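Q: sequence and predicted structure are below.
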Amino acid sequence: DREEIEKFITGYYATITRLDHQIGELVKTLEEGGILENTAILFLSDNGYMLGNHGLGNKITMHEESVRVPMFLRWGGLPQAGIRTDELVSSLDLYPTLMDIAGVEKPKWLEGESLLPLCENPDEPLRDYVASECVGVGGEPGQGHRMVRSKEWKYILTGVNEDAVFNEEEDPYEMNNLVGSEENRETLNRMREWMAEWMDRVGDGHARPPKP
């Protein structure tokens, strides 16, 4: 329903506007207290949102509109303001980043990487792929969706073991599933291997992606 979608979009933009104002108030209060430059502010959303994209609302999908989130860091120790990067980062990187800011060494077992080196060199590759998952949906162990994403490609594995692969550079709205494309078979197999690697690492008991 187009009218309902327009209401959702209006509400979403209103929420963003209010958040922007409240963050400004927080920064103003810290500045007035003389502690702004000694304070790290890290802001992010827990998920994106489907506003009619792919005919969907809400979240809990692995499409970009749902899985990509806004994030910013304000801290006086950064080399400059306005740093942006196209490298692959994850919410798993936030804890190591805050530890780095606090001068605490990251344990070897901890997932994620500090983003401070990326702030020094925004074009330095951080990893080959990033992963995301939404499992245990509806109380069923293993059910849900998983994805791995490189800069150019995304691979999605659903709870019923259907998969999809999208070229994010040529198809940013993810409208063309290339799983059946012989031209991209090598890429699909590599993404499936990355997915299996990730699932093994986190102890995911769901069925692995189809083998070549």
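A: Perfect, I can see it now.
Q: only C-alpha atoms for contact and neighbour calcs from this point on.
A: Noted.
Q: against residue 22, how distant is residue 15?
A: 11 Å (CA to CA, to the nearest Å).
Q: what of residue 70?
A: For residue 70 relative to residue 22 (CA to CA), the value is 16 Å.
Q: same check, this time on residue 50
A: In terms of CA to CA, residue 50 sits 24 Å off from residue 22.
Q: the more surrounded of the two?
A: residue 50 (22 against 12; other CA atoms under 10 Å).
Q: name all residues that make contact with that one.
A: 56-59, 65-66 (CA atoms under 8 Å, 6 or more residues apart in numbering).
Q: could you save the residues you listed as a markdown table and add columns showing secondary structure, distance to residue 3 and neighbour count?
A: Formatted as a markdown table, the contacts of residue 50 follow (DSSP: H, G, I helix; E, B strand; the rest coil; distance: CA to CA, whole Å; neighbours: other CA atoms under 10 Å):
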| residue | secondary structure | distance to residue 3 | neighbour count |
| --- | --- | --- | --- |
| 56 | coil | 14 | 12 |
| 57 | strand | 13 | 15 |
| 58 | strand | 16 | 14 |
| 59 | coil | 19 | 15 |
| 65 | helix | 20 | 19 |
| 66 | helix | 21 | 19 |
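Q: got another one to weigh against that:
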Amino acid sequence: MKRSFFFQILVALLAIGQLQALADSPPKQPNIIFIFSDDHAYQAISAYGSKLTTTPNIDRLAKEGGLFKNALVTNSICGPSRATLLTGKYSHMNGYKRNDRTLFDTSQALLSRTLQQTGYQTAWVGKMHLNSLPAGFDYWNVLPGQGHYYNPDFISMPHDTTRYKGYVSDLITQFSIDFLEKRDTEKPFFMIVGHKATHREWLPDLQDLGSFDQVKIPVPDNFYDDYKGRNSAAHQDMTLDKTMRLKEDLKVDIDYKSWIYNRFDPEQKKIFKAYYDGVSEDFHSKNLSGKALIEWKYQRYMNDYLSTAKSLDRNIGKLLDYLDESGLAQNTIVIYASDQGFYLGEHGWFDKRFIYEESLKTPFLIRYPGVVKPGSQYDQMMLNIDWAPSMIEMAGGKIPDGMQGKSFVPLLRPQSAAKTPWRKEAYYHYYEYPQPHRVHPHFGLRTNRYKIAYFYKGGDSWELYDLQKDPSEMKNIYGQKGTEKLTADLKAKLKKLMQEYKDTEALEILATAKP
């Protein structure tokens, strides 16, 4: 009798131990959804402390999961960032350096193909923008090129192009849910949801037009940057003052025959036209010039940008709600990221490209049930080359030898984060010049406190910033007395990373760079 009683206790204890083990470690193959927006600035996300707007659905991921405060890109431009997502490699290694007509090489080791080999059903829905059709995906339905905001075309398997009525973010969400409902439920799934928003020309869903009309948005403190001591910053062509176009970007006196606006049906056009006719009337009635004109343009830019982000955030909420309602949420990792950061008037700019913080940093949030404690924040410098190897580890797969990134999964658990060696410096290299924004190509290094960069092909100059004293990167201290040792140390680390990442082109430029 006693033996039976103790045997029952032992069985119970073993069962409790097994349950605890299951609670401490998630299933070996969770589903993974990677929501990938375009040009969405962390400054426009309330989870990152934005005072400009609220993003309640993106914020859900921060509240129910974690947020990386120093997620950085390795080349701040759209197509190359997508190539890095798929390959886990720098642009010079994956072959996709610029937004041009380069065909993305799909024969190299890819995140999607590796996950297929790990037993996953894979899908890409929405914007891809790599001049190649998806590879390593069991299902895809993608926008051709940049795609359109209203009544867009989609290319689906095998190569069928179809035009759909509606707003692009709504359609991408609908097609993503369609895949989830029709998928093979015997397999875990991996899906990239590629949003067009918030890419130029910043066109909101019709229901969101004018969402910020009653909000006076103050210009950033460095909006009227004079670019003193920064030759390449002065050379660029991406200012709200001189570069932003009244007709195409700010929708003053719209040409409805243009490719941007010629897709409306009569009812859509009526709503859109009524709103932007009002914008045009406001512009002409004020007869603005000088700073008043520049700040009017800024207000209009921010109104459309933030309204487009509002449309995006609502659709992220729709997808999260579906996961809850379908019972998928508990075994699905959800990641939200943008292809890079974006300028919201800082330095007087829009767009990206520069190594400066607003375009170097990108939002990155992850909800990972059973692993990421709700409300977590991570300070470590994580790069977009890390995304692919991390998701492969989450899936229980083998990371291909050629991937240059590191899995950040150990950082997600407090008990392993403290024991995990992690990078102290991040390497960056941007190439596209002179079109479309005349930003000199450059490479550089960022540490927790300092940043050094060299601009070439006409830039031919160094820049050095103390991010602790000068977080807005307004004072180039390169060459100042007292920075000699710091500069030598940062240059040595820069060269070491070029060698580690096999950037031979950069090493050649560095060897002949101006002192």
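A: The structure has been received and is ready for your questions. Worth saying up front: this structure is predicted, and the values here are computed from it rather than measured.
Q: what's the TM-score here?
A: Overlay of the two chains. TM-score (TM-score structural alignment, normalised by the length of the first structure): 0.88; 209 aligned residues with a CA RMSD of 2.2 Å.
Q: quick revisit: which of the contacts of residue 50 of the first structure are also in contact in the second structure?
A: Of these, the contacts whose aligned counterparts also meet in the second structure (both residues aligned by TM-score structural alignment, their matches' CA atoms under 8 Å) are 56-59, 65-66.
Q: what kind of secondary structure is whichever residue in the second structure pairs up with residue 117 of the first structure in?
A: Matched by TM-score structural alignment, residue 117 of the first structure corresponds to residue 410 in the second structure. What DSSP: H, G, I helix; E, B strand; the rest coil gives for residue 410 of the second structure is helix.
Q: read off where the lengthiest helix in the first structure ends up in the second structure.
A: If you go by DSSP state H, the first structure has its longest helix at helix 2-32. Counting by TM-score structural alignment, helix 2-32 of the first structure lines up with residues 295-325 of the second structure.
Q: check the fit of the matching stretch onto the first structure and give the mean distance.
A: Average distance, stretch 295-325 of the second structure versus aligned residues of the first structure after superposition (mean CA distance after the TM-score superposition for the first structure): 1.7 Å.
Q: which residues of the first structure does the helix or strand where residue 270 of the second structure lies align to?
A: Under the criterion of DSSP states H and E, residue 270 of the second structure resides in helix 266-286. The aligned range for helix 266-286 of the second structure in the first structure is empty, by TM-score structural alignment.
Q: show me what counts as buried in that helix.
A: 269, 272-273, 276, 279-280, 283 (16 or more other CA atoms under 10 Å).
Q: what of stretch 183-199 of the first structure?
A: 187-189, 191-196, 198-199.
Q: and for stretch 420-435 of the second structure?
A: 425-432.
Q: can you put those in a markdown table and add secondary structure and distance to residue 394 of the second structure?
A: Below are those laid out as a markdown table (DSSP: H, G, I helix; E, B strand; the rest coil; distance: CA to CA, whole Å):
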| residue | secondary structure | distance to residue 394 of the second structure |
| --- | --- | --- |
| 425 | coil | 25 |
| 426 | strand | 23 |
| 427 | strand | 25 |
| 428 | strand | 26 |
| 429 | strand | 28 |
| 430 | strand | 30 |
| 431 | coil | 32 |
| 432 | coil | 34 |
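Q: which of the residues you listed sits closest to residue 323 of the second structure?
A: residue 426 (34.9 Å; CA to CA).
Q: tell me the contacts of the closest one?
A: 381, 383, 445-447.
Q: just give me the match in the first structure for it.
A: In the first structure, residue 426 of the second structure lands on residue 130 (TM-score structural alignment).
Q: equivalent analysis for residue 357 of the second structure, please.
A: Using TM-score structural alignment, residue 357 of the second structure sits opposite residue 64 in the first structure.
Q: how close does that match get to residue 179 of the first structure?
A: The gap separating residue 64 of the first structure from residue 179 of the first structure is 18 Å, by CA to CA.
Q: ditto for residue 160 of the first structure
A: Separation of residue 160 of the first structure from residue 179 of the first structure (CA to CA): 16 Å.
Q: spatially nearest residue to the residue nearest the centre of the first structure, not counting backbone neighbours?
A: Centroid check for the first structure by CA atoms, centre = their mean gives residue 68 as the closest residue, at 4.4 Å. The shortest distance from residue 68 of the first structure to any non-neighbouring residue, by CA to CA, 6 or more residues apart in numbering, is to residue 48 (5.7 Å).
Q: what count of nearby residues applies to the aligned residue in the second structure for residue 107 of the first structure?
A: Applying TM-score structural alignment, one finds that residue 107 of the first structure aligns to residue 400 in the second structure. With neighbours defined by other CA under 10 Å, the count for residue 400 of the second structure comes to 16.
Q: for residue 210 of the first structure, same thing?
A: Residue 210 of the first structure has 13 nearby residues by other CA under 10 Å.
Q: do residue 203 of the first structure as well
A: Using other CA under 10 Å: residue 203 of the first structure sits among 9 other residues.
Q: how close does it get to residue 106 of the first structure?
A: If you go by CA to CA, the gap between residue 203 of the first structure and residue 106 of the first structure works out to 22 Å.
Q: with residue 169 of the first structure instead?
A: 34 Å.
Q: with neighbour numbers in mind, choose between these two.
A: Shown here are residue 169 of the first structure and residue 106; by other CA under 10 Å, residue 106 has more neighbours (17 against 11).
Q: now the closest residue to the more buried one other than its chain neighbours: which helix or strand?
A: The shortest distance from residue 106 of the first structure to any non-neighbouring residue, by CA to CA, 6+ apart, is to residue 96 (6.2 Å). Assigned by DSSP H and E, residue 96 of the first structure falls within helix 94-101.
Q: distance from that helix to the second structure after superposition?
A: Per aligned residue, helix 94-101 of the first structure averages 0.7 Å (mean CA distance after the TM-score superposition for the first structure).
Q: now tell me what touches that helix from outside.
A: So helix 94-101 of the first structure is contacted by 105-106, 110, 112-116 (CA under 8 Å, 6+ apart).
Q: where exactly do the helices run in the stretch 401-515 of the second structure?
A: 409-412, 414-417, 484-500, 504-511 (DSSP state H, counting those that start in this stretch).
Q: show me the contact partners of the longest one.
A: Spelled out, it's helix 484-500 of the second structure. Here helix 484-500 of the second structure has contacts from 425, 427, 444-445, 452, 464, 478, 504, 506-507, 510, using CA under 8 Å, 6+ apart.
Q: now the buried members of those residues.
A: 425, 427, 444-445, 452, 464, 478, 506-507, 510.
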